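*Asks:* here is a sequence together with a model predicted from it:
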Amino acid sequence: MESNDRPPAPRPPAEPWPRVAAGSEEPPADAPRADSAPAGEGGPPEATEATARAEQGDGAAGVLALPLLPKLLLVAAAAAVAVAVAAHLGAVFLHVAPSNTLSRQHDETLDDYIYPEFEQNWKLFAPNPLQQNIAVHARAEIRDEDGSLRRTGWVDLTAMDAESIRGNPFPSHTNQNELRRAWDFFTGSHDDDNRPNGSRGEMSESYLKRIVMLRLGPRLGADRVTKVQLRSARRTVEPPPWSKESVNTETRYRVLPWWPVVSADIPEAAR
């Protein structure tokens, strides 16, 4: 006999909340509400924008919220930096600008500030850029232990700098510019007979002597050096093969007189 007992039909799954009548805009009573979301996890757009504006306002007011004394110190520091930058740019501009009433009136003050650290020149971009290789050589007169004097051979100071630069991805400013700028300083402040043109010429001589003593002093014994002498070796760069220009590539020397060395000419690093 067949049994009349049949398994019950499966029930539809329970809905999370009761159905809403079609066309109704009201959510069920037990549905989560947008305005009850935890802080930082949603919420009305108006509330989120207001919070962001408040946070931005707090950051922008950080400096303004400082006490009066720190504010005054910050303003004073910013003003001092601005004045220093403006003064430096003004001095450099007057130095490189054509001669005028203001630059002539303050010529000595400008020279004292510009030389030798901030000197400017236009030899790279001028109509007549440098077309020569110039090397600076030096030698010294030293006193031996028995009191006799002897002279050393010529030392190529420029070659020493070039050796320090060659193959170095981060060469120092000293190796690149110190000697070269010092020699330019000397030639610009002396006539063709090596006579100084005023105080700048005397300053350039002292500057060169200190550089020579800084290079040769540790090798020779700075206290033993009584005199130094410098010369330049100038050689014109050969023109390219395709050029028909003919130039004299012979090395020419400019020999300076012997300069006595006193204690003030010896830097501390050379002693």
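*Replies:* Ah, there it is.
*Asks:* C-alpha only now, for contacts and for neighbours.
*Replies:* Fine.
*Asks:* quick check: longest helix of the chain.
*Replies:* Criterion DSSP state H: the longest helix present in the chain is helix 68-96.
*Asks:* so V228: helix, strand or coil?
*Replies:* strand (DSSP: H, G, I helix; E, B strand; the rest coil).
*Asks:* name the helix or strand for the closest residue to it other than its chain neighbours, please.
*Replies:* Nearest non-adjacent residue to V228, counting by CA to CA, 6 or more residues apart in numbering: A140, 4.4 Å away. Using DSSP states H and E, A140 sits in strand 132-143.
*Asks:* pasting the second one now:
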Amino acid sequence: AAAETLEKKKSPLLYRIHDASTPEKLESLKEFLSTLNMKLPSSGGLRPSVFNGLLAKVKDTPQAHLVNEVVLRSQAQAEYAPQNIGHFGLNLRRYAHFTSPIRRYADLIVHRGLIKALGLGDDGLPDGIEAKLEAVGGEISAAERRAMLAERDTIDRLIALWMSDRIGATFQGRIAGVVKSGMFIRLDESGADGFIPASTIGLDYYRYDEGSHSLIGDKSGETYQLGDRVEVKLVEAAPFAGALRFEMLSPGRIAGKRIRGSGSKKPASASKRKPTRRSRTSAKSKPGTKKR
């Protein structure tokens, strides 16, 4: 409504825009869905209803969390700009932040635009602001992302400090990210994120399958996939780096079923192994979420 009002008054404003997914991300999503015998239309423009249909199809199924996570990662990131391309995720032709409780600067521009356009006072947008809005939108979008990273780093350090006296404790969680060097685990109890290096999973060699977001054992076929529920043991907490390292306790899957007695059980020395520089770096590169 704020965007529509300002458009009718021919007032400058910053839109909250959200582009459709890139062809590369859509192709990756198609490849993933094919592993679940699901399809994404191969031609024509994709509308938000297509993604809603996918999520509705897996609702209340074991694959729900996995599909939700991968669909979210396939989306573009929202930003601020004076040129309107609509908001794909919200399925709106025009959208402007108006009453955010954290008072983004973009909201103030909308407020001041309404003050001037509707004759509500002397605190409206200054003349000539149009020439600056593109730069302002870029700065606001960049500041928003910096703030999200700073918030995440702060939380990671505080959680690592809080967990530092729980070395050896076991936790229930979910695989929140899979990369070539290992996987990220998000704990149910606290939402804390930690890393498991692939080299510590077991005696097998695990390869990363990008299409299915999985690590798959060469010999056993044992598979750990994004979204799987697992039990892990905390083996290291580094508060300054904001990093946690876990040991995998749960067996993986073969042909969709949990297995037992596979290479998922580590020798006693595995849990005492110090993390390599690679695993420390990977533990800080966990996937983030996108704000809309």
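*Replies:* That came through fine. Bear in mind the structure is a predicted one, so any value in this text is a computation, not a measurement.
*Asks:* TM value for the aligned chains?
*Replies:* Put the two chains on top of each other and the TM-score (TM-score structural alignment, normalised by the length of structure 1) is 0.22; 102 aligned residues with a CA RMSD of 6.3 Å.
*Asks:* who are the packing partners of the longest helix of structure 1?
*Replies:* helix 101-105, helix 107-114 (3 or more CA pairs under 8 Å, 6 or more residues apart in numbering; DSSP states H and E).
*Asks:* sorry, back to before: my guess is the residue nearest to V228 of structure 1 contacts G217. True?
*Replies:* No - A140 of structure 1 lies out of contact with G217 (CA atoms under 8 Å); the separation is 9.5 Å.
*Asks:* which neighbours do those two have in common?
*Replies:* V225 (CA atoms under 8 Å, 6 or more residues apart in numbering).
*Asks:* buried set for stretch 65-74 of structure 2?
*Replies:* Buried residues in stretch 65-74 of structure 2, counted by 16 or more other CA atoms under 10 Å: 65-68, 70-71, 73-74.
*Asks:* in the stretch 1-150 of structure 2, which spans are helices?
*Replies:* Using DSSP state H, counting those that start in this stretch, the helices of the stretch 1-150 of structure 2 run over 2-8, 23-34, 48-58, 64-73, 105-117, 130-163.
*Asks:* looking at the helices and strands packed on helix 68-96 of structure 1, which is closest to V228 of structure 1?
*Replies:* Shortest separation from V228 of structure 1 across the helices and strands packed on helix 68-96 of structure 1 is recorded for helix 107-114, at 25.8 Å, computed as CA to CA.
*Asks:* list the buried residues in the closest one.
*Replies:* 110, 114.
*Asks:* need the next SSE after the strand or helix carrying G173 of structure 2, C-terminal direction.
*Replies:* G173 of structure 2 is part of strand 170-179, with elements assigned from DSSP H and E. As assigned by DSSP H and E, the chain's next helix or strand after strand 170-179 of structure 2 is strand 182-187.
*Asks:* which elements pack onto that next one?
*Replies:* Applying 3+ CA pairs under 8 Å, 6+ apart, one finds that strand 182-187 of structure 2 contacts strand 170-179, strand 193-197.
*Asks:* one more time with 10 Å
*Replies:* Under the contact criterion of 3 or more CA pairs under 10 Å, 6 or more residues apart in numbering; DSSP states H and E, strand 182-187 of structure 2 touches strand 170-179, strand 193-197, strand 206-209, strand 214-217, strand 223-225, strand 229-238, strand 243-248, helix 277-283.
*Asks:* can you list those in CSV and add distance to E7 of structure 2 and mean neighbour count?
*Replies:* CSV is the format used below for those (distance: least, CA to CA, whole Å; neighbours: other CA atoms under 10 Å):
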stretch, distance to E7 of structure 2, mean neighbour count
strand 170-179, 41, 21
strand 193-197, 43, 27
strand 206-209, 47, 20
strand 214-217, 47, 24
strand 223-225, 47, 25
strand 229-238, 48, 21
strand 243-248, 47, 27
helix 277-283, 46, 16
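*Asks:* can I get the ones you listed in CSV with distance to A3 of structure 2?
*Replies:* Shown next, in CSV, are these (distance: least, CA to CA, whole Å):
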stretch, distance to A3 of structure 2
strand 170-179, 36
strand 193-197, 38
strand 206-209, 44
strand 214-217, 43
strand 223-225, 42
strand 229-238, 43
strand 243-248, 42
helix 277-283, 41
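*Asks:* from F186 of structure 1, how far out is I114 of structure 1?
*Replies:* Separation of I114 of structure 1 from F186 of structure 1 (CA to CA, to the nearest Å): 15 Å.
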